[in-house]
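Enquirer: need coordinates for the below:
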Amino acid sequence: MVEPIRILLVDDEESIRRVVEQALSKEGFQVLCAADGEEGWAIFQKEQPELVILDVMLPEKDGFELCRLIRDDFSTPIIFLSAKSDIVDKSVGFNLGADDYLTKPFSPVELTLRVKALIRRSRKPEKPGSSRECSFRSKDLIIDCKTREVIVRGVKVDLTAKEFDLLCFLANHPGQVFTREQLFKNLWDEDYVADPGTITVFIRKIRAKIEEDPAKPRYLRTVWGVGYKFMQD
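Expert: Purely as a prediction, here's the structure:
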């Protein structure tokens, strides 16, 4: 008998835990629940779930601190839940290594879709010779999609998993313009429309790390009213 996929939900609102657990259990997932960050961290270490859903505002350890602890040693997909919709709050979460972000109130159906997409993507093996193995090299920027390294003006820079995936995708399609919805679909491998602010956050964070002047980007260009593109020298 196949073991169900285990998902850790950490939220101090009982009503949220109940709704999420019901929605995911109907899809065959085993949901492990915790009401605070300390309990969540203890369950994570013991059970090693395949995905974590974190509320931002938690007692004991908040969601950001718990995300940081997980990311120190694990690449487990993480979805943040928060009543905050501010782009700065999202930026913190993504910069810590979160894979997705949903603002309360949210649809249990949408959360389920995102959970399935992240698990599917985390389990998908890279195909030999795929476009993700391609590299980009200029005099001041090197992107190695196979080793997942980025070197800017001779210095290796650290990107989160989603930041790197987005940069690699754009670099492998130089000059091609993608809408934010198309980029989100590529990153999360799902058909629903995301909050456009999600891609905006990623682009801003990547520019801060690779561009000499993020306000006047050389590589990651905005095509106003459409989306973004990667420009070669």
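Enquirer: please count neighbours and contacts with C-alpha atoms only from this point.
Expert: Will do.
Enquirer: which residue is nearest the middle of this structure?
Expert: Centrality entry for the chain: nearest residue to the mean C-alpha point is Asp99, 1.9 Å, by Cα atoms, centre = their mean.
Enquirer: can you tell me which residues contact the closest residue to it other than its chain neighbours?
Expert: Closest residue to Asp99 apart from its sequence neighbours, by Cα to Cα, 6 or more residues apart in numbering: Ile78 at 5.3 Å. The contact partners of Ile78, taken as Cα atoms under 8 Å, 6 or more residues apart in numbering, are 51-54, 67, 97-100.
Enquirer: apply 6 Å and report the result again.
Expert: Under the criterion of Cα atoms under 6 Å, 6 or more residues apart in numbering, the neighbours of Ile78 are 52-53, 98-99.
Enquirer: JSON lines for those residues, including distance to Phe230 and secondary structure?
Expert: Below are those laid out as JSON lines (distance: Cα to Cα, whole Å; DSSP: H, G, I helix; E, B strand; the rest coil):
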{"residue": "Val52", "distance to Phe230": "32", "secondary structure": "strand"}
{"residue": "Ile53", "distance to Phe230": "32", "secondary structure": "strand"}
{"residue": "Ala98", "distance to Phe230": "24", "secondary structure": "coil"}
{"residue": "Asp99", "distance to Phe230": "22", "secondary structure": "coil"}
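Enquirer: please give the structure of this sequence too, so both can be compared:
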Amino acid sequence: MSKNILIVEDEDILREILKDYFLNEQYKVFEASDGKEALSLFEEEEVHLVILDIMLPELDGWSVCRRIRKTSQVPIIMLTARVDEDDTLLGFELGADDYVTKPYSPPILLARAKRLLENRKLVSKSPSNDNDTLSINGIYVHFPSRIVTVDGIDINLTHTEFEILTYLMKNQGIVLTREQLITKIWGYEFVGDDRTVNSHIRNLRNKLGDKAKYITTVVRMGYKFEGDV
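Expert: Model prediction:
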């Protein structure tokens, strides 16, 4: 089934270029040139991934991302012309899954979008051991529905937070380097640094509450999930 992409970009030329790349790969594309139009389209249409510029008329990308995250965990890639670490961290804190700085390569952006969609598709299937659930120390994951509960209470994770949590849990007791996490979650084409991983881990820990203690930091190496099945 064809996937639907919502491209939110106020610069007509950039939006058209991106649209052509995704159409050539047989995706269906919805376009919005401002934040209000983006939210209207998102509510009216089935959208599988959002490419969202930050600097938009009517309603900025931060606000659009925040509102989408109130009702949906659809993958979001944010675009910005500003090279600012605080902007990047804010985007991740609001629930963005990836962050691309302008000017960017459309083929690379397309590849990153494909990876987000493919990861979501793979996780929606049963894991390789044919079990569709995983439970460790009160953290319960149901893979087909992507529902995560902590002591019986649902928590809302972004696509990337879900990927990181389940990857850590499946490798319980094994130290995973930041490089391994980046390769697994974002792919080899990812352009970024360790702070991206750190930001997502921090958000994930905040949502896990008392269970955050099971994600331990291994100094100068990475992270490990500890606990008894």
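Enquirer: before we move on, the earlier item: show me what the residue nearest to the centre of the first structure lines up with in the second structure.
Expert: Asp99 of the first structure maps onto Asp97 in the second structure, with residues paired by TM-score structural alignment.
Enquirer: equivalent analysis for Pro49 of the first structure, please.
Expert: Residue correspondence to the second structure (TM-score structural alignment): Pro49 of the first structure is matched to Val47.
Enquirer: if we can go back for a sec, among the contacts of Ile78 of the first structure, which one has the most neighbours?
Expert: Among these, the one with the most neighbours (other Cα atoms under 10 Å) is Ala98, at 27 neighbours.
Enquirer: please report the distance of that one from Gln232 of the first structure.
Expert: Applying Cα to Cα, to the nearest Å, the value for Ala98 of the first structure to Gln232 of the first structure is 29 Å.
Enquirer: one more: Arg148 of the first structure?
Expert: 19 Å.
Enquirer: between the two, which is the more surrounded one?
Expert: Shown here are Arg148 of the first structure and Gln232; by other Cα under 10 Å, Arg148 has more neighbours (16 against 13).
Enquirer: the more buried one - nearest residue in space that isn't next to it in sequence?
Expert: With Cα to Cα, 6+ apart, the residue lying closest to Arg148 of the first structure is Phe164, at 7.2 Å.
Enquirer: how many neighbouring residues does that neighbour have?
Expert: Counted with other Cα under 10 Å, Phe164 of the first structure comes out at 20.
Enquirer: repeat that for Lys124 of the first structure.
Expert: Lys124 of the first structure has 9 nearby residues by other Cα under 10 Å.
Enquirer: go on, the one 10 residues further on?
Expert: By the measure other Cα under 10 Å, the count of residues near Cys134 of the first structure is 16.
Enquirer: for Thr217 of the second structure, same thing?
Expert: 16.
Enquirer: corresponding residue for it in the first structure?
Expert: That one, Thr217 of the second structure, aligns with Thr222 by TM-score structural alignment.
Enquirer: just say helix, strand or coil for its match.
Expert: Three-state assignment for Thr222 of the first structure (DSSP: H, G, I helix; E, B strand; the rest coil): strand.
Enquirer: identify the residue nearest it in space, chain neighbours excluded?
Expert: For Thr222 of the first structure, ignoring the flanking residues on the chain, the nearest one in space by Cα to Cα, 6+ apart is Tyr228 at 4.6 Å.
Enquirer: tell me the contacts of the one you found?
Expert: The neighbours of Tyr228 of the first structure, taking Cα under 6 Å, 6+ apart as the test, are 177-178, 221-222.
Enquirer: go on, Leu32 of the first structure?
Expert: Counting by Cα under 6 Å, 6+ apart, Leu32 of the first structure touches Leu8.
Enquirer: give me the three-state assignment for it.
Expert: With three-state DSSP as the basis, Leu32 of the first structure sits in strand.
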